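Novice: Provided below are the primary sequence and the corresponding predicted coordinates.
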Amino acid sequence: MTLLHFATFAFWVLIGFAAVNALCTTFSLVALFRHRRETPDDDNLPRVAVLLCLRGADPNLAGGLRRLMKQQYPDYEVFIVIDSDTDPAWGVVKQSADNAEGKSTACQVHVSTLRQRLETCSLKCSSLVQLLDQIDDSFEVVVLADSDLESHSTWLRELVAPLADPRVGASFGNRWFLPSRGWMGSLVRQVCNAIGVVTMHLGQIPWGGSLAIRASVVKESGLRETLTRSIVDDGPVRVALKKQGLRLQFVPSLLMANREDCDLRFAHSFLTRQLKWTQTYMSSQWPIMLVYTLGVLGIYMATLVLAIGCVLIGYHVEAFWFAAGAAIYSGAVMTLWFLLDVAARRIIRAQGEPVPSILGVQLLKLPLAMLLAVVVHVSAMICATLLRRVIWRGVTYEVHGPSEVHLLSDGVMTASLEPANVSL
């Protein structure tokens, strides 16, 4: 094969990859643009227990707690477990409790400290096991929420609405990063997250940060026992529903804004960890995902290098084919990302949340961010495949499979405030 033949081959391969990406993304775009906010009547809403596990005080935790306590939902309670007696989250929770005194809140909130730190699962799963033991049979739906979730007033109604269909065992939203400062790491994570949103939608992979599950599914599937041997909460939920023949329902109207910024190192660590969870709970599909992703991004990066090399040595025809393939693929990816971003911003705006302008300095940085995202994504996928030890919120775990998790080191966070068991 001559260099010209390889150049034309690479061109058509990239055109094919662009077409596949466009086809996959179109399904998500249709769902996002055609979304409808479902808010059932009070009479049709089940009793809900919202479970929240806290380790450390996230920047937006106070606002998130305030929003969670004021949902437009007739019958729900919030159950919180804080990682340790000295955790900084106690200060934020106490302040939220003080601010709530004398004011009408939509729910009762129960707060306690994590009592048993299991060594066969993550600390978050240990907390969830404790919370599941706290709730009684009167709750028909269990909702998992993350500490960085900034819910709007009808979030809980919209999340629970799909469960009116008996074929749906769980429903979930997702997050869309809208960084305020536009650090390069934040933009790279924002770009990579778009791939995740599409993949999770098509593959019915739930996000545990905004996930509603039928209480009957939790009980009948033995989810509590499964969590005692798990690294995350959402992966086991997907497995449990698949075994019971129930569907997972993505709720497009619950694409939630995350406004946190990060550097490139954190973005790489974050993406590696997310992909590690995918690799752990989708082990049969992972080789296909790995080969496809590395194939696409590998050919794309090689094409860019060869285009520049051909220009330097005077092979202009070959350079044209290499450059044309890379340019068309880049243009397709950027167009798809912008369409997803427009749809996401439209949804977030409909929630009544502020949406920053897409124009400005961040827009100028996006082409570079997309190139860096290719490198970061390739590196993260390789690391996720080979990695056995994962550091998550300062805790080191060894992960060998969905039911083979070992807690190796546990750094307890500290704060100057004294803890307490409280009910709000």
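Specialist: Structure received. All values reported here derive from a predicted model rather than from experimental measurement.
Novice: From now on I want contacts and neighbour counts done on CA atoms only, so please keep to that.
Specialist: OK.
Novice: pretty sure residue 61 is touching residue 148, no?
Specialist: Yes: checked against CA atoms under 8 Å, the pair residue 61 and residue 148 is within contact range at 6.2 Å.
Novice: Give the burial count for residue 365, as a bare number.
Specialist: When counting by other CA atoms under 10 Å, one arrives at 15 neighbours for residue 365.
Novice: so who does it touch?
Specialist: Residues near residue 365 by CA atoms under 8 Å, 6 or more residues apart in numbering: residue 184.
Novice: and it, what helix or strand is that in?
Specialist: Using DSSP states H and E, residue 365 maps to helix 361-386.
Novice: Just the residues contacting the next helix or strand after that helix, thanks.
Specialist: Per DSSP H and E, helix 361-386 leads on to strand 389-392 as the next helix or strand towards the C-terminus. By CA under 8 Å, 6+ apart, the residues outside strand 389-392 that reach it are 273, 396-399.
Novice: Below is structure B, check it against A:
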Amino acid sequence: MDALPLSVWLVLIAFAVLQAILAAAQAYEHRRFARSRLRSIPACRPAGRVILFVPCRGRDVGIEENLSAFFEQDYADYEIRFLVESADDPVCRSIRRVAAKHPGLCTRIHFTGKAANCGQKVHNLIQGTAELPDDAKYLAFADSDAQPRPEWLRALVSRLDRDDVGAATGYRWFVPVRPTIPNLLATSINASMGMFLGSKNPNIVWGGSWAIQRRRFDELQIRQAWRHKLNDDLVVTSTLRRRRLRIEYEPACAVASPLDLSARQMVDFGRRQYLQGRLYLRRCWLIGLVLTTYSLGAFFAALAAPAMITAGGAAGPWLFACAAAIIYAGWVYRGFQRVRLAEELFPRHRRQLRAVRPLDLLGGPLTALVNWLIFASSAVGRRLVWRGIYYRLDPGGNVLQVRHQEGRPAVAADAPQETAAAAVEQVTAPAATA
């Protein structure tokens, strides 16, 4: 290796080392910010009626425990709307059982019907938000596989009263039901992505834990923005960024999410997330792919370089070896911060999360490689299956075709945008809100 190529390689590796150091610093800052926000929760005292929307499909892992958490929020004035495709969905029985234990909370099930020209979750949200009571001040959204803490709703809406804040969001933290390799990899990769959220970062709304003021929801025409789309949260993120409104990340609204995936399900899940990023936040997706490719490539290049260098001075091999060690140390440090943060956010799940520690602390290159392979696979294709429903999309993320498991495809061009109003079942109706 002559002097010029060696110097070029050293510069490239130096940038990778800098990237590793900055990522480690972000992990430290994320945990510091999370701890400070957790301490401030007792001071959060928002007021105003909240409508909480929970789209459901099928029986998620731990579904009744998940649902119970939504009924046990320490917020005085809210109601829950469960958005379900049909009354035949087995989740309805779980909703009714859990709601029967909490008769003091207004609870409804909206039967939204099948999606024909958008994602089923988006269709549920469009139908569920069609009619809102005049006294609703905030709209909150959650996924049925989430287990929020009791102060979740209070902490979430408390961040919305600043004029420059468009939405507040939490994030999901997977809790592996079984310590299998796919579960551990998905948990570690997902948690590492969440560490890039922060107090001043360009955050992204996560659809399983977010809230918005009702007036802002109407002003931004979120329901109209969802039309023909597969994704809900990235569409909201894009809309807020165009209006230069902040997305406030609230660490207290990170939610535990039980996870049990096969290897195929893990790959499909990861590819689906990145594919939606490519379609709805293309610039973010491209930057993420470039940085992930660069850091991983630099690490393996730095490992291989000492054996390949035959000239260029005795310092060359040692410099590359030191660079690889620093990049690896960055992975270890970030894993350490994730482990400690998980213990602080989810003490109830410490036993299950303990299984992820070795991978978080020592498996940085492996998780980074698996993540990169899934990330790169999202660079092609616009077809996917989500909760048993097949979708085909155009380059702009508009849904062209929806095919439900039982048969004939629905083509978006041939279907109306919105079907008739959703049928509603009043599950519980306390006297004060009936």
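Specialist: Looks like it came in fine. Note that the structure is a prediction, hence the values are computed from the model and not measured.
Novice: Of the contacts of strand 389-392 of the first structure, which belong to helices?
Specialist: residue 273 (DSSP state H).
Novice: would you turn the contacts of strand 389-392 of the first structure into CSV with neighbour count and distance to residue 313 of the first structure?
Specialist: Output for the contacts of strand 389-392 of the first structure, formatted as CSV (neighbours: other CA atoms under 10 Å; distance: CA to CA, whole Å):
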residue, neighbour count, distance to residue 313 of the first structure
273, 20, 42
396, 17, 50
397, 23, 50
398, 20, 49
399, 23, 48
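Novice: a markdown table please, covering the contacts of strand 389-392 of the first structure and showing distance to residue 267 of the first structure.
Specialist: Output for the contacts of strand 389-392 of the first structure, formatted as a markdown table (distance: CA to CA, whole Å):
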| residue | distance to residue 267 of the first structure |
| --- | --- |
| 273 | 10 |
| 396 | 18 |
| 397 | 19 |
| 398 | 21 |
| 399 | 21 |
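Novice: Compute the number of surrounding residues for residue 280 of the second structure.
Specialist: Counted by other CA under 10 Å, the residues lying close to residue 280 of the second structure total 25.
Novice: Correct me if wrong: it contacts residue 238.
Specialist: Yes: using CA under 8 Å, residue 280 of the second structure is in contact with residue 238, at 7.4 Å.
Novice: distance of the nearest residue to residue 234 of the second structure once chain neighbours are set aside from residue 229 of the second structure?
Specialist: Nearest non-adjacent residue to residue 234 of the second structure, counting by CA to CA, 6 or more residues apart in numbering: residue 280, 6.2 Å away. Look at residue 280 of the second structure and residue 229 of the second structure: by CA to CA, to the nearest Å, they are 9 Å apart.
Novice: what is in contact with the two at once?
Specialist: Joint contacts of residue 280 of the second structure and residue 229 (CA under 8 Å, 6+ apart) are 235, 397.
Novice: pull the longest helix from the second structure.
Specialist: In the second structure, taking DSSP H as the definition, the longest helix is helix 3-40.
Novice: Check which element follows it along the chain.
Specialist: Toward the C-terminus, helix 3-40 of the second structure is succeeded by strand 49-56 as the next helix or strand (DSSP H and E).
Novice: After that next one, heading C-terminal, what element do we hit next?
Specialist: Counting by DSSP H and E, the next helix or strand C-terminal to strand 49-56 of the second structure is helix 63-71.
Novice: Show me what residue 154 of the second structure lines up with in the first structure.
Specialist: Using TM-score structural alignment, the partner of residue 154 of the second structure in the first structure is residue 157.
Novice: how far is the one helix or strand that match maps to from where the chain is centred?
Specialist: Per DSSP H and E, residue 157 of the first structure falls inside helix 155-160. Relative to its chain's centre, helix 155-160 of the first structure lies at 17 Å (CA atoms, centre = their mean, to the nearest Å).
Novice: again, but for stretch 239-249 of the second structure
Specialist: Centroid separation for stretch 239-249 of the second structure versus its chain: 16 Å, with CA atoms, centre = their mean.
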